[in-house]
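Undergrad: pasting the sequence and the predicted model now:
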Amino acid sequence: MRRLWAAIASAVVAIGVLTGCAAEPFPQVIVRDFLLAWQDERYRAAASYTTGDRQTVTDGLRDAAAQLGADGMEFGLGRIRQQSDSATARFTVQVDLMEGTGPQWSYQGRVSLRRVNGVWKILWSPSVIHPGLGPGQRLAVATDVPRREPILDTAGRPLVRPTPVVTVGVRPGAQPQTSRAVHTLARLTRLDGDHALALIRSAPDNTFVPLVTLERSAYRRLRPALAKVEGLRFHKGQLPLAPAPKFADALLGRVGPATKESLRDIGTPYRVGDNVGLSGLQLAFQRSLGGTPDTKVVAQGPDGRAEKVLQRWPGKPAKPVRTTIDRRIQAAAEKALADVSHPASLVAVEASSGKVLAAANRHPPSNSAFTGRYPPGSVFQLVSSAALLRTGLTVDARIPCPPQRIVGGEVFRNSSGSPELSAPAFRASFATSCTTAFVGLARRLPAAELSSTARLLGVGESWSLPVDAFTGSLPPPRSDAQKAAYMIGEGPVRVSPLTMALAAGAIDSGTWRPPELVTDPSTGSPARAKGGHRLPEQQARALRALMRSSVKAGTADAADLPGSRVYGLAGAATEGSGPTEKTYDWFVGFRGDIAFALVLHGEGVDEPQRFQVAADGGIAEGAAAEIAARFLQGSPKGAGR
């Protein structure tokens, strides 16, 4: 508005200098005041500057804003030519269409003026609103939404299933029937009724305006109530919306009707009621999977059929998104967690590339396989062992393993049931997760060495995916006791299952690589462009030997499968204390080129369940290793190297 005032003020001053004071306002002033009143939605005041019937002009300006779904209009005054008692003025218009969810429309306007009885007036006709608008015509905004494309697995097959849907909408018609129908629909479906009405007013006549798309099951529940609403129309169809039940659903995400809130994240040019991604990859790749609508502003005749296109914004076709998910391995992960009653997550990666092969989540509504921030407990001994090996420790070194040890004034004890070993070889302490052996070795390990080794294995490393993920954190230890706690994954150390799967992949292949989830379209990850971290071969070989010993004769022996070389480490962790204490059971390992990590966690469990609950209500020790075996039994043996 300030720009408009400034432009007109300078024009008026210039004319005043040339011609002196005048008894009546100049044409510039009339056009200025008309545009300002129009911009401020003072339509009746704007009408007073025209030759038209005041009510007709008021209705015409108000209706035009409604027909465009205008979320504000801005005007700029251009050149004015005056010749005796007539004049012409040009101006610019900017309109945010469809209540700000559509494109911005900019066009040049033009008005003619005439001085009648000493008073300048704008000659009214519909062309004042837009030069292409003729008598009896109205403005409308038409959109054509592309058909949504699916998310694909690594072989190019859809990971989402065709979902039967019913699209509920209306045909723009006489009020108040449409208004009542929309507000009733809004009460039943949480649709934004006022916004939907604005979209209907801007739509061309005689077109179907979709308001909300319901999955068939939701439609059946609402059908008795919807059938009573006069004016609603129903279109049946299928869309690739939802993943198969419990098949990577937290990762793939959901599709549903857009709301004003969800559109703030997605942005234009989508509208309330459009099917858009609401979570996961469906949200991250909304513009690829959903394309963008073809939008046009038209001048429509009284019969609602003849159209003149005033402006068009071509949309983009929808394209499928190809992921690295392996359907067979994902199915094995889902099956392994199928009867787990606690929250659980499992993620598998291709060790030689970092490609994510599977991500399964049980009970958490979010993708905890990527985003979980869990204490790793004794499986963090993979990191501390790698750091110790870098300092020259050998797997055959004799390390005391007393029942308890005090470090920095804090008492550390071996878990109940741990074998009593006086001074076993380091490989035995690793295999049995001897807490006191590892905390005792903390003194020979500088804090910086532990931190740099964690980075070497990807903990806290800088990488990103198109969906949320946690890379891990290892704050600098504040004391000797805390550094000792870090050796066994206690204290503020936090990791995600994905973090630990990538660490296992680094030990398997000898190189840590950042994860990759989507291959088309390319996400251009800077971390992948930079490459990975190479582990010294001697240390990688020693770590593989340690993990094999844990599966053969240690805490992870439940994962040992006949005829299959499985490498891994099982461990437990706790968080909190008393009634709020949480228990975590981990397995981290690999077979062939498949590296994976899984975690179970829970609290306050009353009844024992197979694989995950001990008699005292906690998670049974070794449960994760048993589930790891189930996962490997269901995975293709030929996968990877």
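TA: Looks like it arrived, so ask away.

Undergrad: every contact and neighbour count from this point should use C-alpha atoms.
TA: OK.

Undergrad: could you pull out the buried residues of stretch 403-417?
TA: Using 16 or more other C-alpha atoms under 10 Å as the test for burial, stretch 403-417 gives Pro403, Arg405, Val407, Phe412, Asn414.

Undergrad: contact partners of that stretch?
TA: For stretch 403-417, contacts defined as C-alpha atoms under 8 Å, 6 or more residues apart in numbering pick out Glu420, Cys434, Thr435, Thr436, Val439, Gly440, Ser479, Asp480, Ala481, Ala484.

Undergrad: use this one as the comparison:
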Amino acid sequence: MTGKARRTVAAALALAVTAPMLSACFEEPSAHEAVRDFLVGWQTGDYDMAARRTDGDRKVVRQALEDAKVHLDAASFRFRLNGLRNAGEETEADFRAEVDLGENNPLWEYAGRLPLRLVDGQWKVHWSPSVIHPQLHEGERFAVDVTPYGRRSILDRTNDPLQQPATLYVANVIPSMLKDAAAVCRQLSKITGFPQDRLLSKIRSAIPNAQVPLVTFGRTKYAQLRVQLEAIPGIKISPEPLLIDPESPTQIVGSVTAVTPESEQQLGGPQRAGDTVGRSGLQKAYQEYLTGSTETRVITLDTKTSKEVAELRKWPPSRSNSEVRTTLDRSIQQAADTALLGDGAPAMLVAVQASTGEVRAVSTTKEYNQERQALAGKFHAGSIFSIMSIEGLLKAKVSFKQKLACPADRTVGGAQFHQTAAPAGSTLSLQGAFAGGCVTALASLARRIDGAELAASAAKFGIGAPWTLPLKTFSGRVSPLKNDAATAKAIAGQNVLVSPLSMALVAGAVASGTWRPPVLVTDPKTADPSAEAAPPKAPAPIEIDAKTVSTLKSLMRAGVTSGSARAAAAAGDPVYGITASATQGRKPMAWFVGWQEDVAVAVLAQSSDSTAGAAIAGRFFQGLHARL
């Protein structure tokens, strides 16, 4: 429903509730009729009916009531009667007014008074401007004074903005300098699509000699319309720099545009010129918090000088308007971005702090989207999912020194597995098979692990957990493991889907001994008020069995020192990790999952080289070491 439609419905409902009240307030029928007709006429816009119930000049009263609505840019007036009382030779009705100022402004409430006189035997409202408001006098008018405050920033973990300045262009007018405000609005509406009546309302409700912003344009749109805008008399364009161009990770931070007629409808009603709309990422997810707020004042003006006479009500800027503080780290993000430039392969890297689950960096090459693929993508896990099998193998008392054949092909329970890269054709210890990512050797362990136990172990590492991040994410999914074939496929990651974020958290769980849910935003603590539904409660951290953690650390260290993840080795503290090959459709994919110190990562590269992810991780850790 549009803002205008909502206003109409609100007024109709107000009348339905109020009119019966008016009928029951008075014992004196003629006084009752005068008050009822005046207020109902005023509320519904039937100013002729209202004027007939006053002792003033009907034309003057009609115009005054109409001007009050126009100068307040009011969506509706609603009234509630408090009673009727004698005041000397006059009778007075006390009422309560509620004025919807529209434009996403607050409700203005005030107490009013209607003096009544007998005129030729009929009760009439004794007219003066103070009937509209006690502080409105002859030679004065209402106005709404709005002071805008710009869009707030998205910050990194050190409170530095994750945006660079960009210029928006605002079309302004000064009402007192316009020869024909309606014509200006008609032309502006024609080229922008904004409703003419809303543009005109902004002008009529403003202080006459103040600059009034009407429409805001982005750089591209302004360039397209510049000549047409310059041809409209009275329009002045003001450049307005704002921190809205996203820095890396750009798709996580999100883009911002000026309000358009289409986005105005999506936001649920008229927005002010200068307002901005988050189109993606955190800018969209936290639109209600970040969007520019305003200080609003209802004032009276001297109609001759346009000077302010009195302030009737003031509302400070919305308290909800605030920066959004994230866990992103600029140094770690730069190291991630640089690492992906190494060989040009399409790839993604997600880095988290192992001890907290806080997301430190999300980086992708141009082929992938940071939110849709790095956080929420659904990719086959490959043999990195064998991490989940270690607890079951320990329970089965399997020796990690036992020898396993790593043939090029193997069948387990009817399911076929293929190992093309090294160490195919060799005989390895279980540790060697894990470190080298031999799918055929690892799949053969399915008969030693119960499928239910494997699924339960995956759950301990957060696979399938209900996350609470403000952006789209995927925590993973394991198909039902009803037989040896299904269990073997799970160990090989063929019937398991995960995202790079979910596997970075798995690496963090091994590094710290506890799986923790991801954290991306630390402030505000609550969900954005504009969100369609509240997010589920964040899952609690899960402590991993100490022996399982110790074994995994040993295995993943071997993956870097003697296994297929050797390319991940870097300066500084030891690097831990394993690699795996997988396919996505017909595309070969290469995983690396591991950590150095307290930074855990998952890398997924589109490559037939199973070590491609490890090479990216090595560059990342090396670059991070150099920065720190």
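TA: Received, thanks. Remember, predicted model here, so these are calculated numbers, not experimental data.

Undergrad: closest one of the buried residues of stretch 403-417 of the first structure to Ser452 of the first structure?
TA: Within these, the smallest distance to Ser452 of the first structure is 22.4 Å, found for Val407 (C-alpha to C-alpha).

Undergrad: may I see the PyMOL selection of the buried members of the contacts of stretch 403-417 of the first structure?
TA: In PyMOL, a selection of the buried entries from the contacts of stretch 403-417 of the first structure looks like this (16+ other C-alpha under 10 Å):
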select buried, resi 434+435+436+439+440+480+481+484
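
Undergrad: could you dump the contacts of stretch 403-417 of the first structure to JSON lines with secondary structure?
TA: Shown next, in JSON lines, are the contacts of stretch 403-417 of the first structure (DSSP: H, G, I helix; E, B strand; the rest coil):
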{"residue": "Glu420", "secondary structure": "coil"}
{"residue": "Cys434", "secondary structure": "coil"}
{"residue": "Thr435", "secondary structure": "helix"}
{"residue": "Thr436", "secondary structure": "helix"}
{"residue": "Val439", "secondary structure": "helix"}
{"residue": "Gly440", "secondary structure": "helix"}
{"residue": "Ser479", "secondary structure": "coil"}
{"residue": "Asp480", "secondary structure": "helix"}
{"residue": "Ala481", "secondary structure": "helix"}
{"residue": "Ala484", "secondary structure": "helix"}
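
Undergrad: quick one, strands of the stretch 501-641 of the first structure?
TA: Under the criterion DSSP state E, counting those that start in this stretch, strands of the stretch 501-641 of the first structure are mapped to 511-512, 518-520, 533-534, 567-575, 582-591, 594-602.

Undergrad: of all those strands, which one is nearest Asp194 of the first structure?
TA: Ranking the strands of the stretch 501-641 of the first structure by proximity to Asp194 of the first structure (C-alpha to C-alpha) places strand 518-520 first, at 38.3 Å.

Undergrad: how much does the closest one stray from the second structure?
TA: Compared with the second structure after fitting, strand 518-520 of the first structure has a mean deviation of 4.2 Å; criterion: mean C-alpha distance after the TM-score superposition for the first structure.

Undergrad: now that strand, how far from the centre of its chain.
TA: Remark: strand 518-520 of the first structure is offset 16 Å from the chain centroid, using C-alpha atoms, centre = their mean, to the nearest Å.

Undergrad: that one packs against which elements?
TA: strand 321-323 (3 or more C-alpha pairs under 8 Å, 6 or more residues apart in numbering; DSSP states H and E).

Undergrad: pull out the buried positions in the next helix or strand after the strand it packs on.
TA: Downstream of strand 321-323 of the first structure, the first helix or strand assigned by DSSP states H and E is helix 327-336. The neighbour-count check on helix 327-336 of the first structure (16+ other C-alpha under 10 Å) flags Arg327, Ile329, Gln330, Ala331, Ala332, Ala333, Glu334, Lys335, Ala336 as buried.

Undergrad: which one of the residues you listed sits closest to Leu289 of the first structure?
TA: Relative to Leu289 of the first structure, the closest of those is Arg327; by C-alpha to C-alpha it sits at 19.7 Å.

Undergrad: that closest one pairs with which position in the second structure?
TA: Using TM-score structural alignment, the equivalent of Arg327 of the first structure in the second structure is Arg330.

Undergrad: chain neighbours aside, what residue packs nearest to that match?
TA: With C-alpha to C-alpha, 6 or more residues apart in numbering as the criterion, Arg330 of the second structure has its nearest non-adjacent residue at 7.1 Å, and that residue is Asp156.

Undergrad: what's the counterpart of the one you found in the first structure?
TA: That one, Asp156 of the second structure, aligns with Asp153 by TM-score structural alignment.

Undergrad: same question for Trp127 of the second structure.
TA: In the first structure, Trp127 of the second structure lands on Trp124 (TM-score structural alignment).

Undergrad: what about its match, how many residues close to it?
TA: By other C-alpha atoms under 10 Å, the residues close to Trp124 of the first structure number 19.

Undergrad: same check on Phe208 of the first structure?
TA: When neighbours are counted by other C-alpha under 10 Å, Phe208 of the first structure registers 17.

Undergrad: close enough to count as contact, it and Arg171?
TA: Yes - when contacts are counted by C-alpha atoms under 8 Å, Phe208 of the first structure is listed as touching Arg171 (4.9 Å).

Undergrad: what are the ranges of the helices in the stretch 451-600 of the second structure?
TA: Applying DSSP state H, counting those that start in this stretch to the stretch 451-600 of the second structure gives helices spanning 451-460, 484-491, 500-512, 546-561.

Undergrad: pull up the gap between the match of Arg327 of the first structure and Leu340 of the second structure, please.
TA: 16 Å (C-alpha to C-alpha, to the nearest Å).

Undergrad: tell me if I'm right that the match of Trp127 of the second structure and Gly52 touch.
TA: Yes - between Trp124 of the first structure and Gly52 there is a contact at 5.2 Å, judged by C-alpha under 8 Å.

Undergrad: quick one, helices of the stretch 101-250 of the second structure?
TA: 181-192, 196-205, 219-230, 250-253.

Undergrad: show me the contacts for the match of Trp127 of the second structure.
TA: Contacts for Trp124 of the first structure (C-alpha under 8 Å, 6+ apart) come out as Thr50, Thr51, Gly52, Val57.

Undergrad: brilliant, that's me finished.
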